[in-house]
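[1] Below are the sequence and a predicted model for it; my questions follow.
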Amino acid sequence: MAEHLVGVHAVEEWLVADPSRIEALLVEPGATPRVMKLVDLARKAGISVRTVPGPAMAKIAGPRNSQGVAAEVKPFPYLSSEGLERIVAAATTPLILAVDGVTDPQNLGAILRSAAFFGVDAVVLPQDRSAPISPVVERTAAGGVARVPIHQAGSFVSCIDQLKAAGLRCVVSVVGGSRPVDQAAMAGPSVLVVGSEGQGVRPSVRKLADDRVMLASGKLDSLNVATFTGIFLYEAARQRGLGSDVAHGTQETISP
């Protein structure tokens, strides 16, 4: 069964970032000007454009609002281990986000949206304890999935260990961490690790931590993981000199 992305923004991000993933653009009759812009982009990229009746589009979209457009796409292109190594080597001060045990697709999508906004170089997900990149994740991320390379690690622990060996400092969020987020050093090459509200970061990864952080209130467990990740990434961005851009809204935004 074909996989579909639904909605203007999710489709637009892939048309701009990597149109080769899109096999066909599906539009309802009477397309809006915004959808017609996507039609123009698709045709310029040599992508087939098909008109789909409203009931058929509703079936594709399910409970989601299609906004009159969908895309038939290839499976999500995860970043390879070699690709992750190249990104780390090429970045002056790499910032990697590792997400452990987040199985709710909407939480994962919100995390990826923050990762894109704050300029994370790549995201690492485990194969064994994570929601996969799905249309729900992509829709929630509002285009963030197309902007940030995502690596799915066969061994999450080994991947973190290799990032440390490459010179990245491992900062792990835990309940009862040793210091508040704003006191952790994240201006240099870093891998930030967050875990689900329930189980948190797995013990084998916590053992690799160079620093263990919490919110100043000490109530990490009371926060949604996506909310905490946004705070975590904001602090890393602030330390890297991006804080004023983000705080004043001058950095490019991601809108649904």
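    Sure thing, it's come through.

[2] For the rest of this, base every contact and every neighbour count on C-alpha atoms.
    Fine.

[3] could you pull out the helices for this protein?
    Secondary structure of the chain (DSSP state H): helices at 8-17, 33-44, 54-61, 81-90, 105-117, 135-141, 144-147, 156-165, 203-206, 225-239, 243-247.

[4] so what does the third one touch, helix or strand wise?
    Helix 54-61 sits against strand 69-73, with contacts defined as 3 or more C-alpha pairs under 8 Å, 6 or more residues apart in numbering; DSSP states H and E.

[5] just checking, what packs against the strand it packs on?
    Here strand 69-73 touches strand 3-6, helix 8-17, strand 22-27, helix 54-61, going by 3+ C-alpha pairs under 8 Å, 6+ apart.

[6] another one to put next to it:
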Amino acid sequence: MAGNDKRRGGMRKSNKKGMVVGSGGQRRRGLRGKGPTPKAEDRVSHPAKRRADARAKAEQQRAKRQAAAESQPELVCGRNPVVECIRAGVPASGLFVAQGIDIDDRVTEAVREAKSRGISVVDVPRVELDRMTNNAMHQGLALQVPQFKYAHPEDVLQAARDSGLPPLIVALDGVTDPRNLGAVIRSAAAFGAHGVIVPQRRSAGITAVAWRTSAGTAAKLPVAKAVNLTRTLKDLKSEGLMVIGLDADSDVTSDELELATGPLVVVVGSEGRGLSRLVRETCDQTVSIPMAAGVESLNASVAAGVVLSEVARRRRIR
């Protein structure tokens, strides 16, 4: 009979308030706790959620742009840098020669060596080469090279050990000018260093400018990226290397560098702020370069060259 259905879930017509048969215990469920309130970023319609999604999308787009940029080749410009890169065996894919340029020994060697190594040689109008190099000083020659492949800091240490000589590694702290990076790499190779370590963030990378300044030596010397430079320096210390930092305010000069003949890491800071606090605290010793009065500081690459030259001298006469 309607209204007298005893089935579970059946509804009874009534004007009375309160629970009726078949309510399913809604009152009991209403008394249960619903757990902690979700974070604002986890609520679908909350403004914080929309902002977090926008940040995540922007980060993904930035990562895609960076990946695309890293896949693009670089152009090394200038006759001497191009010749040095080809001599060093840089894995180039193309040599661009401006039409109508004056031919000298460097151009002849670059074209001859490029052809012998299977590098395509392309004649282009000078205006086109100007456009390709963004009006850089190319002197009629440009070499297309792939993006640089960095080593791991452990690879640099292993290369030093395989040499049979006391390890000598150069680390850069906050050097953001690729010209300085290229010059440091060139000095490191000239004075017998086994590798260079740069931080992953806030540091110059091996771009075409760095290739050009290094004159191809970046292909001969391993260059590694450190996720955390301070931690990497501590790891090297645990492997028996001493860490010295270049600091203009140090009372110890490079002339007094007694650590030069042993396993060593030379840390070079930026021209502006020098060594960062954590890196300075990690160093076993800081050294300065003796200079004439009235001169504040040297360029980072020049300072690195001076100290590495002193290290090489002491190692020769030990």
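    That came in fine, so what should we check first? Treat the numbers as computed from the prediction; the structure is a model and nothing was measured.

[7] if we can go back for a sec, would a markdown table of the helices of the first structure with distance to Val124 of the first structure be doable?
    Converted to a markdown table, these look like this (distance: least, C-alpha to C-alpha, whole Å):
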| stretch | distance to Val124 of the first structure |
| --- | --- |
| helix 8-17 | 19 |
| helix 33-44 | 30 |
| helix 54-61 | 28 |
| helix 81-90 | 9 |
| helix 105-117 | 11 |
| helix 135-141 | 15 |
| helix 144-147 | 12 |
| helix 156-165 | 8 |
| helix 203-206 | 13 |
| helix 225-239 | 14 |
| helix 243-247 | 23 |
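
[8] quick one: which of these is nearest Leu192 of the first structure?
    Smallest distance to Leu192 of the first structure across those (C-alpha to C-alpha): 8.1 Å, for helix 225-239.

[9] circling back to that earlier point, ok, which of the helices of the first structure comes nearest Val213 of the first structure?
    Taking those one by one with C-alpha to C-alpha, helix 225-239 is closest: 9.3 Å.

[10] with the second structure superposed, average distance for that closest one?
    Compared with the second structure after fitting, helix 225-239 of the first structure deviates on average by 1.4 Å (mean C-alpha distance after the TM-score superposition for the first structure).

[11] contacting residues around the aligned residue in the second structure for Glu197 of the first structure?
    By TM-score structural alignment, Glu197 of the first structure lines up with Glu271 in the second structure. In this structure, Glu271 of the second structure makes contact with Val175, Ser297, Leu298, Asn299, Ala300, judged by C-alpha atoms under 8 Å, 6 or more residues apart in numbering.

[12] So which of these wins on neighbours?
    In terms of neighbours by other C-alpha atoms under 10 Å, the contacts of Glu271 of the second structure top out with Val175 at 25 neighbours.

[13] Look at the residue nearest to that one when sequence neighbours are not counted and say how many residues are nearby.
    Nearest residue to Val175 of the second structure, sequence neighbours excluded (C-alpha to C-alpha, 6 or more residues apart in numbering): Ser270, at 4.8 Å. Residues within reach of Ser270 of the second structure, counting by other C-alpha under 10 Å, total 20.

[14] was I right about Ser270 of the second structure contacting Gly174?
    Yes. Counting by C-alpha atoms under 8 Å, Gly174 is a contact partner of Ser270 of the second structure at 5.2 Å.

[15] residues in the second structure aligned with stretch 101-108 of the first structure?
    Under the criterion TM-score structural alignment, stretch 101-108 of the first structure matches residues 174-181.

[16] Now do the matching stretch: distance from first to last residue.
    End-to-end distance for stretch 174-181 of the second structure: 10 Å, by C-alpha to C-alpha, to the nearest Å.

[17] For it, buried residues please.
    By neighbour count with 16 or more other C-alpha atoms under 10 Å, stretch 174-181 of the second structure contains the buried residues Gly174, Val175, Thr176, Pro178, Arg179, Asn180, Leu181.

[18] which position in the second structure aligns with Pro75 of the first structure?
    When the second structure is aligned by TM-score structural alignment, Pro75 of the first structure is paired with Gln147.

[19] which residues touch Gln139 of the second structure?
    When contacts are counted by C-alpha under 8 Å, 6+ apart, Gln139 of the second structure touches Cys77, Gly78, Arg79.

[20] I'd like those residues laid out as TSV, including distance to Gly240 of the second structure and neighbour count.
    Below are those laid out as TSV (distance: C-alpha to C-alpha, whole Å; neighbours: other C-alpha atoms under 10 Å):
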residue	distance to Gly240 of the second structure	neighbour count
Cys77	41	24
Gly78	41	18
Arg79	42	23
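
[21] Need these in JSON lines (columns: distance to Ala52 of the second structure).
    Converted to JSON lines, the contacts of Gln139 of the second structure look like this (distance: C-alpha to C-alpha, whole Å):
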{"residue": "Cys77", "distance to Ala52 of the second structure": "43"}
{"residue": "Gly78", "distance to Ala52 of the second structure": "46"}
{"residue": "Arg79", "distance to Ala52 of the second structure": "50"}
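
[22] just the residues you listed now: which is nearest Thr282 of the second structure?
    The closest of the contacts of Gln139 of the second structure to Thr282 of the second structure turns out to be Cys77 (C-alpha to C-alpha; 38.6 Å).

[23] Could you check how far that closest one is from Val124 of the second structure?
    Counting by C-alpha to C-alpha, the gap from Cys77 of the second structure to Val124 of the second structure is 14 Å.

[24] now Ser214 of the second structure
    Ser214 of the second structure is 26 Å from Val124 of the second structure, by C-alpha to C-alpha.

[25] So for those two, which residue has more residues nearby?
    Ser214 (27 against 16).

[26] Can you name the residues that contact the more buried one?
    So Ser214 of the second structure contacts Pro81, Leu181, Gly182, Ala183, Val184, Ile185, Arg186 (C-alpha under 8 Å, 6+ apart).

[27] go on, Pro222 of the second structure?
    Tyr150, Ala151, Val156, His194, Gly195, Val196.

[28] hmm, back to that, of the helices of the first structure, which approaches Gly177 of the first structure most closely?
    Each of those has some distance to Gly177 of the first structure by C-alpha to C-alpha; the shortest is helix 203-206, at 10.5 Å.

[29] after superposition, how close is that closest one to the second structure?
    After superposition onto the second structure, the mean distance of helix 203-206 of the first structure to its aligned counterpart is 1.7 Å, using mean C-alpha distance after the TM-score superposition for the first structure.
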